[in-house]
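J.: Would you be able to build a 3D model of this:
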Amino acid sequence: MIPPRVPAAVRRRPAAAVLAVTVTCLLAVAAVAAALLGATAMGHGTGELRIPGAGTATVLRTVLFGALAVHAGALAADALLPSVPDRPRTAPRSWATAASVAGALAAAGQIVRLARISDLGLVETYGTREGGLLLLTANGFVLAACCAASRRPALAALPLAVVIGAEALRAHPEAYSPLVGAVLTVVHLTAASLWTGGLLHVLRTMRVWRAEPGAGRVLLGRYARLAAWLYVALAVTGTCSALRRLPADVVLTSAYGRTLLAKLVLVAVVSALALAARRRLARDADPAGAHRSARGEAAALGAVVLVSAVLTVVPDPHWIGTR
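T.: Now for the predicted structure:
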C-alpha cells in the first residue's frame, strides 16, 4: 500500500518551527552574553573604575526595563481598543502579571547584589538611598501584579508610575541638578516603555485578530499616531539628558559615551523600520507588510532596552570632564 503524500506546506511547518526556536534560543544567548559583557567591553581602555558585578546588574536591569515595558505597554494598547470599530472580542493572553513578577524579582536581585558588594545585611541595605528605592520598585511591581490579576487591571498604572519615579531617582544620585535628571528620566522611561511594550501588545493582538485584518490595521494605525508623540518625547528628553550628563570631549573615551553612540545607532535602525511600517500601512490595504516591518521594529527595540540597561550601569562620565 502506498502511503498518502503529505503536502509540501505541511512538511515545511515542523522545519519552520524548529528554525524559529533555534533562532530564538541563539538570540537569547547573544542577549545574555551582551548583557554580561557589555559594560566591561564599553569601558575597555577608558581608565574608568570597574563596576563590581556590572554584568549581573545589566541582566537584572534589562529584565526590569522589559517587565515595565510589557506591563505599561499592554495598558496603553488596551486603552486604544475602544477606538477600533467592530473589533473582535478575542484578545491575547495577558503577560502583565508575569512581567511584573519578573520585575519584582529583578529589583530584589539588585538589592541582594547591592548588599553583597557593600558588605551589608539586607536590613542595612534597605536603609541606604539606593536600597530603599529598589525596595520601593520591588513593592511597586508586586502591587502592579496584584492589580493585573484583579478585575480592574487598569489600576496597575499607579504602582507602575511609582516604579518609574523610583527608578528615575535611583538613576540620578549625582550632585549636579539631580532633580532635572530625574524629571527627564521619568518622561524618557515612560515614553520608551509605552512605545516598546505597546508595539509588542499590538502585534500580539493583530496575530489573534488575523481573521479580521481590517481591525488589526486600524489598531496599528491608532498605535502609530501615539508612537509618533512618544518618539518626540524620547528624542527631546534623550538629547537633553545627553547634553546634561556627557561632556563633549569624552564621547569616545568613556563607557557612557560609547554606549550612548551604540544606542543612537539602534534608535536610527528602529526609526527606519518604524517609518517603513507606517508607509506600508498607509499604502497597502492588507496590513501583513506593515506587520512584518513592525515585528522588526519590536526586535530592534528589544536591543535598545538591553543597551539602555548597560547605559545605567556604566560609570557617570561627568567626573572625567571635571577632574
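
J.: CA atoms for contacts and neighbours, from now on please.
T.: OK.

J.: Could you report the distance from A145 to A67?
T.: The gap separating A145 from A67 is 11 Å, by Cα to Cα, to the nearest Å.

J.: what's the overlap in contacts for these two?
T.: By the contact definition Cα atoms under 8 Å, 6 or more residues apart in numbering, A145 and A67 are jointly contacted by A99, S100.

J.: let's see this one next to it:
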Amino acid sequence: MTVSRPSVAAAPAEEADGSRGADAPSAAERRSALRRGGAVLVLLLLAALVPLLGPDLALYETGEADAPGIGLVTLLRTVMFGALCVLAGHAADGWLTRRVPGAPAPRPANWSLAAAGLGAVAAVWLALIVANGNIPPDSLAELRPGRLWQTTDGRLALLEVNAFIAAGYCAQSRRPGSAFLPLAVMAAAEALRAHPAIGPEEDPLVGSALTLVHLTSAALWAGGLLWVLRTLRLWRPWPAQSAALLGLYARVAAVLFAAITASGICSTLRKLPLDSLFTSAYGRVLVAKLLLVLVIAGLAVAARARLRRGAWAAIAPARAEVVVLGLAVAVSALLTAVPAPIWWDTPLWG
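T.: Below is the predicted model:
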C-alpha cells in the first residue's frame, strides 16, 4: 500500500506555468511606477526649494528691496495654503460622494486634524511676525503677541489661527462638511489681509473679493483632486463608481478653473503694470505661476480624455496634476511675500 502526498495549491501570485498572477505588477509597470515616483520626488524638491531660492531669483536685478524673512514667510504661507487645500478637499467629501450612485463605503484616512494643526502652527508663526512689525523675531524677548489686537493685520492673523482650529474640530465631528464655514472665514481673512484699506488701491474690497474667489476655487481644486485620488485607491474594485467620481470632479474642476482664470486675470490687471511683467519680482513669480497653471490645465485635459477608457486610465495625468498643483501652491505663497508692484500711472482696471 502506497501513501500519496496531497497536492499543494500554488500560491496566488504564481500560476501553474510559473507566470505571475493577473494582479501582480509586471516589470514594465514597476519601472513605470519608479519613474513616476522619481518625477514626484523631483517636483516636491522643487516645491521645497521655492521658499529657499525663489525670493533671490525673483528679486535678482530688479532693484526692489528684499523684505525681512521673505523665505520664512513663503515657507509658512506654503504650509498654510497646503493645509487649507487638504481641509477643503476633506470637507467636499460628502458633497461629492452623495452624487455618486452606489458609492462604496471605504473612505481614505482623515488628514484634516494634522492639516489643521500644521495650518494653525504656520498661522501662529505668521501672526507673531505681524506682531513684530512684519519682521521675524530673533528671540523670545521680541515676541509681542499683545500687539496683534492693535492692528487690522494682527486681528486678521488671529482670525486665521482660530479658523484653522475650528476647521480641525468640525472636520472631526459628525458633520465634517461644517468645516466649510471656518475655512471660508480663513479665506476671507487672507483676502482682506492681501488688500489693506490703507494702500495704493482705490477700492480694496474689489481686490479682496477677487482674491477670495481665487483662493477658494484653488483650494477646492487642489484639495478636491487630492481627496479623489486617495479615494480611488480604495475604490479600485468598483470601476463604475470610480469613473463616476472622477468624472464628477472633472466637471466641478472645470467651473473652478474658469473662476480661477477670471479672478486671476482681473487681479493682474488691477495689480501689475504690464511693463513690469519681467522687471519686477511680482511679475516674474506671476509668470512662473501662469506656466504652472498651463501645465496643470494640459494634464487636466489629458486626464479627462483618458477618462473615456475608464478611471484608471486617467490616474497617471491626474496624479501628475496634483503634484504640479502642490508646486503651484508654493509659488502662490511666494507671490504673496514678494514686494507688490508700483503703479506710476492709473491701473488698467480698478
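
J.: Where in structure 2 does stretch 187-198 of structure 1 fall?
T.: The aligned range for stretch 187-198 of structure 1 in structure 2 is 213-224, by TM-score structural alignment.

J.: do stretch 92-99 of structure 1 as well
T.: Correspondence between stretch 92-99 of structure 1 and structure 2 is established over residues 108-115, with TM-score structural alignment as the criterion.

J.: What of stretch 146-158 of structure 1?
T.: Under TM-score structural alignment, stretch 146-158 of structure 1 corresponds to residues 169-181 of structure 2.

J.: Run through who's touching that stretch.
T.: Surrounding stretch 169-181 of structure 2, the residues in contact under the criterion Cα under 8 Å, 6+ apart are 87-88, 90-95, 112-113, 166-168.

J.: Equivalent analysis for stretch 290-300 of structure 2, please.
T.: In this structure, residues lying in contact with stretch 290-300 of structure 2 by Cα under 8 Å, 6+ apart are P317, A318, A320, E321, V324, L325, L327, A328.

J.: burial count for the equivalent of the second one over in structure 1?
T.: Alignment note (TM-score structural alignment): A318 of structure 2 maps to A294 of structure 1. Close neighbours of A294 of structure 1, defined as other Cα atoms under 10 Å, add up to 24.

J.: Now G283 of structure 2: closest residue in space, sequence neighbours ignored.
T.: Leaving out its chain neighbours, the residue that sits closest to G283 of structure 2 by Cα to Cα, 6 or more residues apart in numbering is L277, at 4.2 Å.

J.: check contacts around S217 of structure 2.
T.: If a contact means Cα under 8 Å, 6+ apart, then S217 of structure 2 has L256, F257, A259, I260 as its contacts.

J.: Try it again at 7 Å.
T.: L256, A259, I260 (Cα atoms under 7 Å, 6 or more residues apart in numbering).

J.: And the helices in structure 2?
T.: When assigned using DSSP state H, the helices of structure 2 occupy the ranges 27-59, 70-91, 93-97, 112-131, 152-171, 180-194, 204-234, 239-271, 281-306, 315-337.

J.: Deepest in the core, which of those helices is it.
T.: Greatest average neighbour count among the helices of structure 2 goes to helix 70-91 (a mean of 25), per mean count of other Cα atoms under 10 Å.

J.: Onto which residues of structure 1 does that one map?
T.: Residues 54-75 of structure 1 are where helix 70-91 of structure 2 lands when matched by TM-score structural alignment.

J.: how far apart are that stretch and its match in structure 2?
T.: Compared with structure 2 after the fit, stretch 54-75 of structure 1 shows a mean deviation of 0.7 Å (mean Cα distance after the TM-score superposition for structure 1).

J.: who touches that stretch?
T.: Counting contacts by Cα under 7 Å, 6+ apart, the residues outside stretch 54-75 of structure 1 that touch it are 32, 35-37, 39, 96, 99-100, 102-103, 106-107, 109-110, 154, 193-198, 201, 305-306, 309-310, 313.

J.: same deal with stretch 303-320 of structure 1?
T.: Contacting residues not belonging to stretch 303-320 of structure 1 are listed as 35, 38-39, 54, 57-58, 61-62, 65-66, 245-247, 254-256, 259-260, 263, 266 [Cα under 7 Å, 6+ apart].

J.: And that stretch, end to end?
T.: Between the opening and closing residues of stretch 303-320 of structure 1 we find a distance of 28 Å, counting by Cα to Cα.

J.: Likewise for stretch 150-157 of structure 1?
T.: Looking at stretch 150-157 of structure 1, the gap from its leading to its trailing residue is 13 Å under the measure Cα to Cα.

J.: Could you pull out the buried residues of it?
T.: P153, A154, L155, A156, A157 (16 or more other Cα atoms under 10 Å).

J.: will you turn those residues into TSV that also has distance to L135 of structure 1?
T.: Output for the buried residues of stretch 150-157 of structure 1, formatted as TSV (distance: Cα to Cα, whole Å):
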residue	distance to L135 of structure 1
P153	22
A154	23
L155	20
A156	18
A157	18
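
J.: Alright, I will stop here.
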